[in-house]
Structures are given as structure tokens and as C-alpha cells.
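Asks: Got a predicted structure plus its sequence, pasted below:
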Amino acid sequence: MLDTLTPPINTNFKSFIKDFEQTLKHLFHERNDIDQLSLRRGLPSSISNEILDKHPLSVAIPKEYGGRGLHVKECLGILASASYESLSLSLIFGINIALFLEPVAKYAKPAVKEAIFKRFIEERGMGGLMITEPDFGSDALNMQTYHKEQEHSYQIKGTKHWQGLTGMADYWLVASRKQLPSGQLDRDLSFFICDTRQEKQQIKVEEYYDNLGLYMIPYGRNELDIEVPKSFKLQPESTGIKMMLDILHRSRLQFPGMGMGFIKRMLDEAITHCKNRTIGASSLFDMDQIQFQLSRIQAAYTLCSAMCARSCTISGIENNLALAGLEANSMKAVVTDMMHESAQILLQVSGAKGYRISHIGGRGTTDSRSFQIFEGSNEMLYGQIAETMYRMMKKEKEQHLFSFLKRHPLTANAVDFFKKETDFQIDTVLPQRKLVDLGKVLARIISIGYVLDLQASGFRNDLIHQCINTVKHEIAGLVRSFEFENTIHVVFDYTDNSSWLEFTV
């Protein structure tokens, strides 16, 4: 283990985060122009090295290995400070923290993680996670990457893609399935640590993708034909599938860290622009519609603050989150929806100036969009939320939504605000489109529960009340959509007799 700590790691968190934020401000606004940097692919090594020299990833390393101690509050604080300046940078940290360092800290053997953590602190190490495959996106349980056990190692073969930090990470967590003697693949999953510096562990990048946003982060397609020592296999507490759920749910529960700084930046930029933009005799800020739009970003700020506070209490590695899908899916889907809407609003109020990739609003709109897709698309997650609640209702033989939510621990405190909207029966099997609508409602009610907890801790009441009213307005619209009878399907052969040119003189 490391005998000494470098000074930046050993300071109190308030000083540590202030120093980190000043470094980002200097690098992105004084020495360089972040708006111009955002136009190029990748982050110059001279900048990334100076950022990593401040040891931001030490927040996700245990103290006994030279880190700051893996406190969720500090992990989310780093993500928030980074996302205020650059959502790409924050996602780089999020990948390293939630998808590599925390799983290694929890599931790797002590001798293995000691060397890894030392490299992260002393040599600016970086790590990522490989699950997704070209033919099996969200269907991870059917992945075709496989491993064979040998005398002292595991041989792993397969194809992975859309891994953030493709060709850039020093380490990878690789998910695969065991190949059985029959040639079939086992149902369970295993995770292996791959050290790309080792000769037999080098991963070939077949293609770099032209990702639409998040230019700082390389994505691509990777071909695996590697051999890793047996000690590099993660040790699950029960099954590999539950370990994967624990890892992914913890990651989703820490999305609010990335959302926090980003939403605050959208709010600050929008308020400043609208205050300074004059329309006739008054500022844009004084217009009623503008007030409505900005209030939605401010409500997102409050909701995200509440999610961060909740995440700090439940998402540490000491907790097994395999069964925490309801909260993890709700938090991830709602916060990423709010991130994208906040960016859309800033772009809109900024006018033509916002429609540029070098503008924080235009860039933020593109960068935040992918957050609604990766780690489970939001439509899929909302459907899963509704299905989970629906199964619980059937088990309890309860059809009245409000009555059920009044008893559920995640919604009991918040549902009184939505009694009118949830006063209906669910007595039939719901189509998928209805499940998505219902999931959106349920996720937002769960989120308001976090807001009420934040209020009880002393958070300012005017922001709390504004947030609740904003969500009530949103849920009212969602319930109308849920109740509307809609069985419309796509007309496949639509081109016959449907050209407007044939019906005009």
C-alpha cells in the first residue's frame, strides 16, 4: 500500500474541490477557450494531464490505497464541478468512478486492486467498462463475448462497442459468458480486469465512431482476443448477473452528480442571457413565457439536488444495489430528461446564437441527448418502473393507484401532492406505450419524495414549492396522455394513394 499521500489528496474536501474548480477555470477559460476546444475530437494530453494531476479520481479510491476514501458525496461533488464546465469531462470521470474504480474496490482481490489504485494515483490511470455488443445493446444477458478457463488464466474473445474511452483507457472491466464444453454459453456473466499494458491483454480498436456529441470522449468498436490472469476475475457476492446489476444501478444512482453541475450551468447561462437581452423596452427575463421556461430549469436544479442527497445515503459500495432498480431507473431517467430539457431551453432562449456547437446551449443539447440513451434508454427504464409497480399491485391485489402509492415507502410521503392525478384504477394489462407514460408519472412522484427529504434537512422552501408545482403540472399532462385511448399503428405500405401532388389541380 502507498505510504505517503500527495498534498492535494490529503486536504479537506472543501479545499480539494476548490483547487480542482480553479484548475478547470484556468485551463478552460484563461489558458484555453473551452468553446473552441469543444469543436475538436479528444482532449489534448497537456490539458488532461494537468486535470488528472489534481487527482480527481482519488475520491473513488479507498484510503488504505492512498485515496480519499470512496465517499459518495465527494464522488458526486467531483462530477458536478466537472459538468459545470464540460459534460464530456464529467462523463469521463463518471465512467472511471462508477464503472471501474468502484467495482474494482468492491469486487477485485486486494493484491490486484493495490497495483491498480497505485497506478491511478501515480501515473494518471484511467479505466472503463465493456458490456455492450453490436448485436446485443440493452440485451446484455445474451452477449456473445465468451471466456475459457485455462491453467493460470482466462482466454476472452468477442466484440464490444460504444465503450467510452475506447483506445484511451489503461484498464477495462470486460463482461463475458463462460463457454461450456458443449460450445454453448453459460447464462451467468463474469467480469475480468484487462490491463492494456500487458502483451496478451491488448485490445484492438477496429473502428472509431463519429459520435454526434461528447467530442472529448472516443467511442468505437473493439475486438477482444486476450488472456488475463485468474486473479483478475472479479469476485461476485452471489451471481455475476447480480454483480452487474449492482454495478449498473450504482452508476445510475450517481448520474445526478453529472446532472448537477450541468443543470446549474444551463440555469446560470439562461438567467444571465435573459437578463442582458433587451426586447423593446424590457429584458427577455421579464417575459412571462421566459419565466415559465427558466422556472423549469430551476425546478430541475432542485430535483437534481435532492437526488444527489439521496444518492449519498444509498449508493456507497457497502450497499448491494442489485435489487434497487426502481430507484436507480427512476433517478437516471428523470435526471437525464431534465438535463436535456434544460439544454433545449437555454438553446431556445439564446436564439440563433445558441444553435452552434461552440455555444454551451447548442453543445449541451447534443451532449446531453446521449444520456437519455446509454445505460438503458429512458423509454425502456420507464417501462420497467411501471412493470415493477404493476407487479407489486397485482401481488397485493390492489387496483387503485393512489391507495397503492400511499403504502409504498418510496412514494408514501409525496403522493398526497398528486392525489387527484393518481385517483384511478389499473385493472387491465397495459400496452407498452401506456407503461412508459405510467413509468414517467411514478418516477417523478418518487423524485418528489427526495425533494421533501431535502426540504426537511433545511433546503430553501421557495425552491421546494416551485419544484413541486412544476412537477404537478408535468404529471397532469402525463396522466392525460396515459388516459387517452391511443392504439395507432404505423401504416406499412403508406405510399399508395398518398401523394398530395395527385390531389391538386
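Replies: The structure has been received and is ready for your questions.

Asks: CA only for contacts and neighbour counts going forward, please
Replies: Will do.

Asks: Tyr355: neighbouring residues, count only.
Replies: Tyr355: 16 surrounding residues under other Cα atoms under 10 Å.

Asks: Ser15 too?
Replies: 12.

Asks: State the helix or strand in which it lies.
Replies: helix 13-25 (DSSP states H and E).

Asks: what's in contact with the following helix or strand past that helix?
Replies: Counting by DSSP H and E, the next helix or strand C-terminal to helix 13-25 is helix 34-37. Residues outside helix 34-37 that contact it (Cα atoms under 8 Å, 6 or more residues apart in numbering): Phe28, Leu43, Ser358, His359, Ile360.

Asks: now the next helix or strand after helix 34-37, how far from the chain's geometric center?
Replies: Downstream of helix 34-37, the first helix or strand assigned by DSSP H and E is helix 45-52. Relative to its parent chain, helix 45-52 has a centroid offset of 24 Å by Cα atoms, centre = their mean, to the nearest Å.

Asks: which residues are contacting helix 45-52?
Replies: Phe20, Thr23, Leu24, Leu27, Arg124.

Asks: Mind doing that once more with 6 Å?
Replies: Defining contact as Cα atoms under 6 Å, 6 or more residues apart in numbering, one finds that helix 45-52 is touched by Arg124.

Asks: so what secondary structure elements neighbour whatever helix or strand Asp462 lives in?
Replies: Taking DSSP H and E as the criterion, Asp462 maps to helix 461-483. The elements that helix 461-483 packs onto, with contact taken as 3 or more Cα pairs under 6 Å, 6 or more residues apart in numbering; DSSP states H and E, are helix 432-456.

Asks: try this one side by side with the last:
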Amino acid sequence: MIRDTARLNALLDDIRAFVRDRWHPIEDQVDRAGEIPQAVVDELRRKGYFGWSIPEAYGGLGLTSEELVLCAMELSQASVALRARVGTNTGIGSEALVADGTPAQKERWLPRMARGELTGCLALTEPDAGSEATNVQTRARREGDHYVLNGVKRFITNAPLADVFTVIARTDAGTTGSAGLTAFIVERGAGLRTGEPYRKMGQSGSPVSDVHFEDCRVPAANVIGEREGEGFRTVMKVLNKQRLHLAALCTGPAMRMLELAMAHTSRREQFGQAVASFQLVQGMIADCRTEIFAARSMIVEAARARDRGEDVVLAASMCKYFASEMCGRVADRCVQMFGGSGYIADFSPIERYYRDVRLFRLYEGTSQIHQLNIAKLALREHEARAR
């Protein structure tokens, strides 16, 4: 659903200009330094990029699902650090509040998140709760008008610089699985501790670390929706929307890599002709372009379905699975089209993109988990039709 075509086109033009003129020239600097210059972060704040999916009533742009994925495809035609810096606020860092927060909770945190004054993140994954997200061991014990949290979260994007954390913890010690889980908003000053940023294969400039809760006291008023035991339902609402968002964020880098590869192969000559004129290279270009088109089409259609109020659990899982795997295939072909220059960071950004996008097939559900989920839901639909 696009509410105002002219307004959306103006936003898309602004994103393209920012990515091309401001971000691409500093990608290597961000990669080497491991951080984004503060002036660039401030510019992202002024432009409202932190509040894309936060409702207008709370200072955001209130983008629909279709508008969000279209913007995400433009923003992500850049090194992943850019979208990661704003992406948690426009996705998993704010969505639990948007979906299930009380009016008071929304008013307290969402306007500052929309302005980029606060950076949010989702603290769900643990050392023993990754693909099996319901195996959460972090405990939250009620003491009067507070909860006391103890546990460790792992692989938390933006944790080293986050101000507010959506935390899933077990409030009922006698439960297992999805039962007894509660979602909290925990502020950094409450006593949590973040670890040193990990050394990673890629995505330099996007800090990721553990989060430690050691007798961390959180007001009972910070239970999202003020409803204990609803944490799993809340996080699934977050992930179903985020999987569409992430699928779009996988598609943008593929677009960028293909453009770089086509420019390179059009310039470079071998045997007296441009490399792009060779049929085997053209085959790789054709495969990349076709798969990007397929991913984009899937994502936009699923986003439109979500805007219509339809159940997109299966569609979102298929989009994330296909787009992340597609991006990996495009990255591999583009390195091949660059030849030796694609392997050397001094000669092209393709080497960095290749490393950056590898994570897409792992986080927010590995490809294998999505395969199982897709099959389960497809068989469930089949059985329902057969009855």
C-alpha cells in the first residue's frame, strides 16, 4: 500500500542521493575504522531515517509495509553498516513497542527512537537459544514493583551502542518452550552490561556483542503491554514483519553488486573485447538480474498482502529464505565476474560485499530453519484443503 506516490518518490530519491553521494565515498573508511562518523549519524537523524516504520503519531514516518521494503531496497545498496545503524530502530528494535506497547510506553520511547536520540535493539538470542528461540534461559523474577533479570544474550546487533533493549526473559520458572516468556523494555542504565564488540567476518561498522544481565532491576511498568507471559507472541509479530524487511535488505546489496560487476565487465577488455560481451559472463549477468527480479517481486507482493491485513507468516519466511540465498549467489557470481580484482580489497568493494552478505543466511532464522518452517506451513495448508 502506497499512501502518497509523490511523497514516497521524493523519499526514494533522497535515499538514492544519500547512498550515492554521502555513503559510497566513505564505505572503505567505515570498514577500516569499524564505526560510522558521528556527522553521518547526525545526518541520518535529521533526515528521519531512524523512524521509518514508527507511527506518525510518535514522530516517525509511519511507512506501510510496501513503502518500507521499497525504501529498504534503496538504502541497502550500500555496505551493510549503513542500514544496520538505522535498521534496528526501523525494525526489531522498535516493533515490539509498536505492535504491543501501551500508549504510555509508546509515548515514552518511540518519539526519541524516531528522532534517533535512542538506539534500540532486540535481545532474544542466547548461547543455547538461537534457532530454538523458545529455549530462553534468561530469568526475570518479580520483586514488588520490579523484576530482577539474570542471564546472557548473544549475537545482539547494535548492543554496544544501544540505549534501549527489547528483552525476552522467562518469568515463570516452571515453564518450557514458548510459555512463560515475557517481553521487557530495558534501559542501559538499569544495570545491564554489554560485552566488547565481536571480531566478525564482515559487516564492520555494525557492532554486535553479548548482553549480560546480573541482578538487573527493571520496573514492572516496562513489561511490554503490561502483560506477563505474552513475550513469545510479541516477538513473533516482530519477526514476521522483520523478515519482510530483512528480505528487502538482502535484495539491495545484490542490486549494488550486479551494477558494480556490469560496470567492471563493460570497461575491462580481454582478447580485444569487453568482458561483458562474452556469453558465459552474460549468463551470470542474466542469472543475477532474474533472481533479483524474482526476490523483489516476492517481497513487494508479500508486503502488499501484509498491508491488506492478510496472514503472511509463510510468505515472509519464503521471502527471507529466497532473498538471502539469492544474495549469496549474486555475490559469488560478481566476484567471479571481477576476476582477481574481486578478491582483492584494494581493487574493488566486491570483496567486502561478499563478506558482508554471508550473514544474511544465518540471522533471523537460518536458511535451514526457514526451509523447515516453509514445509511445515505448506503441509498444514495442504492438510486443511484436503479436509
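Replies: The structure has been received and is ready for your questions. All figures in this text were calculated on a predicted structure; none of them were measured in a lab.

Asks: where does the TM-score land?
Replies: Remark: TM-score between the superposed chains equals 0.89 [TM-score structural alignment, normalised by the length of the second structure]; 379 aligned residues with a Cα RMSD of 2.6 Å.

Asks: Leu245 of the first structure: which of the contacts of helix 34-37 of the first structure is nearest?
Replies: Leu43 (31.1 Å; Cα to Cα).

Asks: how much space between the closest one and Leu89 of the first structure?
Replies: 9 Å (Cα to Cα, to the nearest Å).

Asks: swap in His465 of the first structure?
Replies: 33 Å.

Asks: The two: who's more crowded?
Replies: For the pair His465 of the first structure and Leu89, the greater number of neighbours falls to Leu89 (22 against 15), based on other Cα under 10 Å.

Asks: if we can go back for a sec, top of the contacts of helix 34-37 of the first structure by neighbour count?
Replies: Neighbour-wise, these (other Cα under 10 Å) top out at Ile360, 25 neighbours.

Asks: That one maps to what in the second structure?
Replies: Ile360 of the first structure maps onto Pro349 of the second structure when the alignment is built from TM-score structural alignment.

Asks: show me where the second structure has strands.
Replies: Taking DSSP state E to define them, one finds strands in the second structure at 120-123, 139-143, 146-157, 164-170, 181-187, 193-194, 208-219, 269-270, 273-274.

Asks: per the alignment, Gln368 of the second structure corresponds to what in the first structure?
Replies: Per TM-score structural alignment, the equivalent position to Gln368 of the second structure in the first structure is Glu379.

Asks: nearest spatial neighbour of its match, skipping sequence neighbours?
Replies: Sequence neighbours aside, Val436 is the residue nearest to Glu379 of the first structure in space, at 6.0 Å (criterion: Cα to Cα, 6 or more residues apart in numbering).

Asks: Would you agree that neighbour is in contact with Met380?
Replies: No - using Cα atoms under 6 Å, Val436 of the first structure is not in contact with Met380; the gap is 7.6 Å.

Asks: Quick check: the residue nearest the centre of the second structure vs Ser76 of the second structure, distance?
Replies: Geometric centre of the second structure, nearest residue: Leu246, 4.6 Å, by Cα atoms, centre = their mean. According to Cα to Cα, Leu246 of the second structure and Ser76 of the second structure sit 10 Å apart.

Asks: Please apply the same query to Leu44 of the second structure.
Replies: In terms of Cα to Cα, Leu44 of the second structure sits 14 Å off from Ser76 of the second structure.

Asks: before we move on, what about Val152 of the second structure?
Replies: 30 Å.

Asks: These two: which has the busier surroundings?
Replies: Ser76 (27 against 23).

Asks: The alignment partner in the first structure of Phe271 of the second structure - how many residues pack around it?
Replies: Mapped onto the first structure by TM-score structural alignment, Phe271 of the second structure lines up with Gly280. Residues lying near Gly280 of the first structure (other Cα under 10 Å) number 7.

Asks: Which residue in the second structure aligns with Ser83 of the first structure?
Replies: Aligned counterpart of Ser83 of the first structure in the second structure: Ser76 (TM-score structural alignment).

Asks: can you tell me which residues contact that match?
Replies: Neighbours of Ser76 of the second structure in contact, by Cα under 6 Å, 6+ apart: Arg83, Leu249, Gly252, Pro253.

Asks: now with 8 Å?
Replies: Leu82, Arg83, Leu249, Cys250, Thr251, Gly252, Pro253.

Asks: And His71 of the first structure, what's its match in the second structure?
Replies: Aligned partner of His71 of the first structure by TM-score structural alignment: Thr64.

Asks: got it, and Lys113 of the first structure?
Replies: Match for Lys113 of the first structure (TM-score structural alignment): Lys106.

Asks: Same question for Ile241 of the first structure.
Replies: Ile241 of the first structure maps onto Phe232 in the second structure, by TM-score structural alignment.

Asks: Lys472 of the first structure too?
Replies: Counting by TM-score structural alignment, Lys472 of the first structure has no partner.

Asks: Can you give me the neighbour number for Lys472 of the first structure?
Replies: Lys472 of the first structure: 19 neighbours (other Cα under 10 Å).

Asks: what's the answer for Gln163 of the first structure, then?
Replies: 22.

Asks: coming back round to it: now do the shared contacts for Leu43 and Leu89 of the first structure.
Replies: Contacts common to Leu43 of the first structure and Leu89, judged by Cα under 8 Å, 6+ apart, are Met216.
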